[in-house]
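> Sharing a model prediction with you, sequence too.
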Amino acid sequence: MSERDEVTVVRWAGHDGDGPAQLLAAYHLRTEAEKGAAVADVTALPERYRAEVSDPQAAFADDFVLIAKRADTPLGCLVVTAPAGGHSEIKRLWTDPAFRGQGVASALIRAALAHTADTGVESVRLSVWAWRTDAIALYERFGFGVTTSWDERNQLVCMERVTA
């Protein structure tokens, strides 16, 4: 990969274009399909997810939103929640399928972990669907381990990485 092909990760400031909206839409549509509840478009998503897509600035107002890009092309996104109770949570990690296997998710996770190190949280948590085995393996490579669930949805795996 040449220097001009490098993936860069930037914090989405909330005012520069639609930011993660298209990436979040793809994430939620794919997730609903994988859960067996496929919907035709964003308007049919559950309200909570529609809100993230239609107004990510409001949905993630207190959070740290990262966008991976190559030149001006958005490749992926990730949200780190604001610290609460000594923990932050990684949510909505998504890489456009056309760019998978090119280090996009790893770059996003590295940036997220650097951010959480600066916030002084005790641990970083995440939840991932059990069928996303590639994502689970990626999280394990970054030091996340399966932990007691804080979310009782069927097939949801909860993971944590202690930062201290």
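Nice, thanks for sending it over. Just so it is clear, the model here is predicted, and its values are computed rather than measured. Numbers count the residues shown, from 1 in each chain.
> all contacts plus neighbour counts: C-alpha atoms, from now on.
Noted.
> Quick test: name the residue nearest the centre of the chain.
residue 93 (2.2 Å; Cα atoms, centre = their mean).
> what about the strands in the protein?
In the chain, the segments counted as strands under DSSP state E are 8-11, 64-70, 73-80, 87-95, 123-129, 145-146, 156-162.
> can you put those in JSON lines and add distance to residue 110?
Converted to JSON lines, the strands of the chain look like this (distance: least, Cα to Cα, whole Å):
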{"stretch": "strand 8-11", "distance to residue 110": "9"}
{"stretch": "strand 64-70", "distance to residue 110": "11"}
{"stretch": "strand 73-80", "distance to residue 110": "11"}
{"stretch": "strand 87-95", "distance to residue 110": "12"}
{"stretch": "strand 123-129", "distance to residue 110": "12"}
{"stretch": "strand 145-146", "distance to residue 110": "16"}
{"stretch": "strand 156-162", "distance to residue 110": "13"}
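> Use this one as the comparison:
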Amino acid sequence: MTDHREVAIVRWHGRTPSVGDGLSALLAAYHLQTEAEKGAPVADADDLPDRYRAEVTDPGTALADDLVLVALREDDVVGCLVVTSADDGLSEIKRLWTDPEARGQGIASALMSAALRHAAESGVHTVRLSVWEWRTGAIALYERLGFAVTRSWDEREQLVCMQRTL
């Protein structure tokens, strides 16, 4: 097993095209997998709902107001995570995804740790996230990191809402 310390977690500001290409590929994989798990599979990223397709085709614009963290192994993007801008002491974590070939190596944990550090440094007092109930591995990770299930702010069925106070 590869130690996650071989992975660099960096803030992506949309200025590095090669990282942007890797990020787009990870976001496409994330959204395609999610749509399939929801029972609404699509053939490719062009068939995704507009808001998700925008993230894939131009993450620099779609995520311009958010912090985008990417995990790099050498020049390869192997993980990503988005932290929304703080709003009245609250931020949300979205789009945590690790390349399936790089899973089990601590990359998701490293991305989450970096996101929580950033939130604390930004004066955020509460971080929230939502996760599909069938993603039990992700839920277990979030619970290990101190997140607890909370009242839903999203009415989609099978969506688990969690938060952590910093």
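Perfect, I can see it now. If you're wondering where the values come from, they're calculated on a predicted model, not measured in any experiment.
> now what about the TM-score between them?
The TM-score (TM-score structural alignment, normalised by the length of the first structure) is 0.95; 163 aligned residues with a Cα RMSD of 1.5 Å.
> now the residue mapped onto the residue nearest to the centre of the first structure from the second structure: how far from residue 88 of the second structure?
Under the alignment (TM-score structural alignment), residue 93 of the first structure maps onto residue 96 of the second structure. Residue 96 of the second structure sits 23 Å away from residue 88 of the second structure, going by Cα to Cα, to the nearest Å.
> What is the burial count for residue 48 of the second structure?
Around residue 48 of the second structure there are 19 other residues, counting by other Cα atoms under 10 Å.
> Now do the contacts for it.
31-32, 42 (Cα atoms under 8 Å, 6 or more residues apart in numbering).
> rerun that using 10 Å as the cut-off
28, 31-32, 35, 40-42, 54, 56 (Cα atoms under 10 Å, 6 or more residues apart in numbering).
> by how many degrees do the lengthiest helix in the second structure and strand 126-132 diverge?
Longest helix of the second structure, by residue count under DSSP state H: helix 17-37. Angle between the axes of helix 17-37 of the second structure and strand 126-132 is 50 degrees (criterion: axes from the mean of the first three to the mean of the last three Cα atoms, to 10 degrees).
> which of the residues in stretch 8-26 of the second structure are buried?
Residues 8-9, 11-14, 19-26 are the ones in stretch 8-26 of the second structure that count as buried (16 or more other Cα atoms under 10 Å).
> shouldn't residue 18 of the second structure be in contact with residue 74?
No - the pair residue 18 of the second structure / residue 74 is not scored as a contact, 12.0 Å apart, by Cα atoms under 10 Å.
> which one is the match of residue 93 of the first structure nearest to, not counting chain neighbours?
residue 81 (4.3 Å; Cα to Cα, 6 or more residues apart in numbering).
> For that neighbour, grab the count of nearby residues.
Around residue 81 of the second structure there are 23 residues (other Cα under 10 Å).
> In the first structure, what residue corresponds to it?
Using TM-score structural alignment, residue 81 of the second structure lines up with residue 78 in the first structure.
> Give the equivalent position in the second structure for residue 107 of the first structure.
Residue 107 of the first structure maps onto residue 110 in the second structure, by TM-score structural alignment.
> Settle this for me: residue 56 of the first structure is touching residue 20, isn't it.
Yes - assessed by Cα under 10 Å, residue 56 of the first structure is found in contact with residue 20 at 7.1 Å.
> Find the residues that touch each one of these two.
Joint contacts of residue 56 of the first structure and residue 20 (Cα under 10 Å, 6+ apart) are 14, 65.
> residues contacting the residue nearest to residue 96 of the second structure?
11, 23, 27, 67-71, 93-98, 108, 111-112, 114-115.
> ok, now with 6 Å
Contact analysis of residue 81 of the second structure by Cα atoms under 6 Å, 6 or more residues apart in numbering lists 69, 95-96.
> And these, which is closest to residue 123 of the second structure?
Taking Cα to Cα as the measure, residue 123 of the second structure lies nearest residue 69 of the contacts of residue 81 of the second structure, at 18.2 Å.
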